[in-house]
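K.L.:
give me a model of this one.
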Amino acid sequence: MLQSNQTKDKQGAEEEKEIKGKPLIASVIIFLGLGILVLAIGASVSIGAADIKLSTVWQSLFQFDAASTSHQIIQRLRLPRAIGAALIGASLAVSGAIMQGMTRNPLASPSIMGISAGSLFMMAIALAFFPHSSSFSLTIFAMVGAGFGACLVFGIGSLSRGGLTPVKLALAGTAISLLLDSISTAIGIHFDVGKDLSFWYAGGLAGVQKESISLLLPFTAIGLILALLIARSVTVLSLGQEVAKGLGQNTTAVRVIGTITVLFLTGAAVSVAGLIGFIGLVIPHVTRFLVGLDYRFIIPCSAVLGALLLVIADIAARMINQPFETPVGAVTALIGVPFFLYLARNEGRRL
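P.N.:
You can find the predicted model right below:
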């Protein structure tokens, strides 16, 4: 028994040594990514049905003129939308990174694991039975729904023979997502709230305003801080539960905090922008490829890259079919669906 424990400890130590991040590359990604993100936000504010010069954007920020229509558009509509896109993109990317690290499942993400669908399901219930709910109440409903969706997926997935393999968990997530989406649609039709739900189904940023940012910012900040605090623990947990326990990791505590973090980030994002899929799937994989397997680097880099991706996707959504808007969820799906199929095919070969 002692020899077995010593072997496990030695194996865990060896695997922990292998998980080396790339701090220099991570620093470049963070600082360069933030710089590009600022430029992308400027472009997002400038581009629209009526293009606005960047000089006007600058003036609206530091020399606001209430009598200027352009300044009003920037401050009330376009700037909150761009900032909201950055916050939501960061939230979804970090949620996916944490889920993939905790479950050791490369297919894990809020949109695939039923978390986003669960949030939408509870929002449908809120709109049908509590029509006068505040924005804060809707966010709480979305977080509860995220937890409900996750419990259903992991509960059903655990009943399958052979345990929770990545593909089986993805299939369970897809099935539960379709079920919850169908029930949400039925609720929307029966209680005549389908028009209200259609916004969240499409996944868009057109409705993001200053009030939305005031609601989104504290939840995102808390979620990102929690994610950074457990980053090292998620790295150890990604080695496997047995190895993590051998290294003295309190795996239960890490999973609980990680789950709360995901619910905060995903619930707030869905309550503001609806179903925007695949950012939480694609970005963590790209980040791990660039900076290694240390989540102390993966989480902040995922936040920056996720924010940048959604801001650029939102710009593309407005330019594809001008003067009409394409749902930004459709733009992210164009990237995410082929990537998901590629991952599912690779994981299927390992089963």
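
K.L.:
from here on, just use CA atoms for contacts and neighbour counts.
P.N.:
OK.

K.L.:
excluding its backbone neighbours, what's nearest the residue sitting nearest the centre point of the chain?
P.N.:
With distances taken as C-alpha atoms, centre = their mean, Leu92 lies nearest the centre of the chain, 0.9 Å away. Computed as C-alpha to C-alpha, 6 or more residues apart in numbering, the closest residue to Leu92 that is not its neighbour in sequence is Gly280, at 5.0 Å.

K.L.:
ok, back up a step: does the residue nearest to the centre of the chain count as helix, strand or coil?
P.N.:
Secondary structure, DSSP: H, G, I helix; E, B strand; the rest coil: Leu92 is helix.

K.L.:
ok, it - contacts?
P.N.:
Leu92 is in contact with Pro110, Leu265, Thr266, Ala269, Ile279, Gly280, Gly306, counting by C-alpha atoms under 8 Å, 6 or more residues apart in numbering.

K.L.:
isn't the first one up against Ser116?
P.N.:
Yes: counting by C-alpha atoms under 8 Å, Pro110 sits close enough to Ser116 to count as a contact (5.6 Å).

K.L.:
anything in contact with each of those two?
P.N.:
Thr266.

K.L.:
and this one, so I can compare the two:
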Amino acid sequence: MNSTVTPNNNLPSLHIPKRFTLVLIICLVALVIVVLASLIFGARSVRFHELIDGLFYSHIDSYEANVVRKRISRTVFSLLCGAALGVSGALMQAVTRNPIADPSILGVNTGAALFVVCGIAFLNISTASQYIWLALAGAAITAVFVFGIGSMGRGGATPIKLVLAGAATSAALASLVTAIMIPRSYVMDQFRFWQVGSVGSATWSGITTFIPFLIIGILVAFMTAPALNALALGDEVATGLGVRSGVLRLIAALAGVLLCGATTALAGPIGFIGLLATHVIRLLLGPDLRFVIPMSALSGAVILTISDVIGRLIGSPGELEVGVVTAFVGAPILIILAMKAKVRSL
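P.N.:
Model prediction:
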């Protein structure tokens, strides 16, 4: 029976880095802190005893307790979206062997956005499940297109060609989104808040719709991690270790698109989380994807949730959308990474 990786002893055995336990503890502590901050801070901050009332005493019907309960779904949603984007970034960097690959940089987010706005404008869609399927289709088609364009010419799909293809595709698709929205004011009203990326409209029904896609994507990421480590050594070496490179790339890319597309459908095109989360973990633990993938999920959840809290505090008494905060922080970091890495392959 064929499989992506044949069961042999040539693949690297699991060696836990000495710093893994320390980094795991730090991430878990940070996760607890950002969850508490997300529940406490906002346009109306609450005290600790009011937080306890809202979480554990359902009979208390005070304004503060209801504020806490309302923030629970938002906090859970931001954690799940951050985890999905962190894992998606790790997969896309591994598949393309590009250290600055990210759903937003490769144009996948914009492709998902285009299909969603087309659905709003021409199909009158309005539910989370409809958003998800359209966003997944747009993300998948865009990913295939960008990889196809980046693979043309001499040298195949090099990191710099993929980034340039992604940037050009993203710009073209963004123009199409604008062209569709401008003559249709009702589409613009419905789309404009979603477009900047936000977790503020989180609902339990949306979270329930999102969770199956998250589970499938992360499971596939875990299953392909050992083979992706072999792929980082080069296609010829990976083939010698029993890895079917083409099949592996397809499966891992589909998992990344699934995670990114589902997140984009419900939260909008939030950028740079996959880039930031993965690079922080790789800096601390090294390139082994068996550790990078799960820890990128944790760090992505922390980064997105704290960005949401920062947006609420900066924009008080309103709020600054989380997509704006992540772009403001992520853009200069991307420039620094590009300068240091010189866009070399992983």
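
K.L.:
tell me the SS of the residue nearest to Leu92 of the first structure?
P.N.:
Secondary structure state of Gly280 of the first structure, per three-state DSSP, is helix.

K.L.:
the second structure: which residue goes with that one?
P.N.:
Aligned by TM-score structural alignment, Gly280 of the first structure pairs with Gly274 of the second structure.

K.L.:
for stretch 263-283 of the second structure, which positions count as buried?
P.N.:
Using 16 or more other C-alpha atoms under 10 Å as the test for burial, stretch 263-283 of the second structure gives 263-282.

K.L.:
how about the helices of the second structure, start to end?
P.N.:
20-40, 48-56, 63-96, 108-118, 128-151, 159-181, 185-195, 204-231, 235-240, 245-267, 273-285, 289-314, 322-341 (DSSP state H).

K.L.:
and the alignment partner in the second structure of Ser116 of the first structure, how far from Gly242 of the second structure?
P.N.:
Using TM-score structural alignment, the partner of Ser116 of the first structure in the second structure is Asn109. For Asn109 of the second structure, the distance to Gly242 of the second structure equals 33 Å [C-alpha to C-alpha, to the nearest Å].

K.L.:
these two: who's more crowded?
P.N.:
Asn109 (29 against 18; other C-alpha atoms under 10 Å).

K.L.:
leaving out sequence neighbours, find the closest residue to the more buried one.
P.N.:
Counting by C-alpha to C-alpha, 6+ apart, the residue nearest Asn109 of the second structure is Pro269, at 5.2 Å.

K.L.:
residue contacts, that neighbour?
P.N.:
Ser104, Asn109, Thr110, Ala113, Trp194, Gln195, Val196, Gly197, Thr263, Gly323.

K.L.:
go with 7 Å
P.N.:
By C-alpha atoms under 7 Å, 6 or more residues apart in numbering, the contact set of Pro269 of the second structure is Asn109, Thr110, Ala113, Gln195, Val196, Gly197.

K.L.:
before we move on, the earlier item: for Leu14 of the second structure, find the nearest of the helices of the second structure.
P.N.:
Judged by C-alpha to C-alpha, the one of these that comes nearest to Leu14 of the second structure is helix 289-314, at 8.2 Å.

K.L.:
sorry, back to before: which of the contacts of Pro269 of the second structure still touch in the first structure?
P.N.:
With both residues aligned by TM-score structural alignment, their matches' C-alpha atoms under 7 Å, the contacts of the contacts of Pro269 of the second structure that the first structure also has are Asn109, Gln195, Val196, Gly197.

K.L.:
count of neighbours near Ser55 of the first structure?
P.N.:
Ser55 of the first structure has 9 neighbouring residues, counting by other C-alpha under 10 Å.

K.L.:
could you find the closest non-adjacent residue to the alignment partner in the first structure of Gly240 of the second structure?
P.N.:
With TM-score structural alignment as the criterion, Gly240 of the second structure lines up with Gly246 in the first structure. Nearest residue to Gly246 of the first structure in three dimensions, chain neighbours excluded: Asp9, at 5.8 Å (C-alpha to C-alpha, 6+ apart).

K.L.:
roughly how far does the one you found sit from Ala117 of the first structure?
P.N.:
40 Å.

K.L.:
pick out whichever of those two has more residues nearby.
P.N.:
Ala117 (33 against 19).

K.L.:
what sits against the more buried one?
P.N.:
Contacts of Ala117 of the first structure (C-alpha under 7 Å, 6+ apart): Gly149, Ser177, Leu180, Asp181.

K.L.:
distance to Arg296 of the first structure added to the residues you listed, as CSV?
P.N.:
Below are the contacts of Ala117 of the first structure laid out as CSV (distance: C-alpha to C-alpha, whole Å):
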residue, distance to Arg296 of the first structure
Gly149, 28
Ser177, 31
Leu180, 34
Asp181, 35
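
K.L.:
now, of those residues, which are buried?
P.N.:
Gly149, Ser177, Leu180, Asp181.

K.L.:
residue in the first structure matching Ala94 of the second structure?
P.N.:
So, by TM-score structural alignment, Ala94 of the second structure is matched to Gly101.

K.L.:
identify the residue nearest its match in space, chain neighbours excluded?
P.N.:
Ser238 (5.0 Å).

K.L.:
still contacting in the second structure, which of the contacts of Ala117 of the first structure?
P.N.:
Counting by both residues aligned by TM-score structural alignment, their matches' C-alpha under 7 Å, these still in contact in the second structure are Ser177, Leu180, Asp181.

K.L.:
what's the local residue count around the closest residue to Gly311 of the second structure other than its chain neighbours?
P.N.:
Using C-alpha to C-alpha, 6+ apart and skipping residues adjacent in sequence, the residue nearest Gly311 of the second structure is Leu320, 4.4 Å away. For Leu320 of the second structure, the neighbour count with other C-alpha under 10 Å is 20.

K.L.:
map Leu320 of the second structure across to the first structure for me.
P.N.:
Checking TM-score structural alignment: Leu320 of the second structure goes with Thr326.
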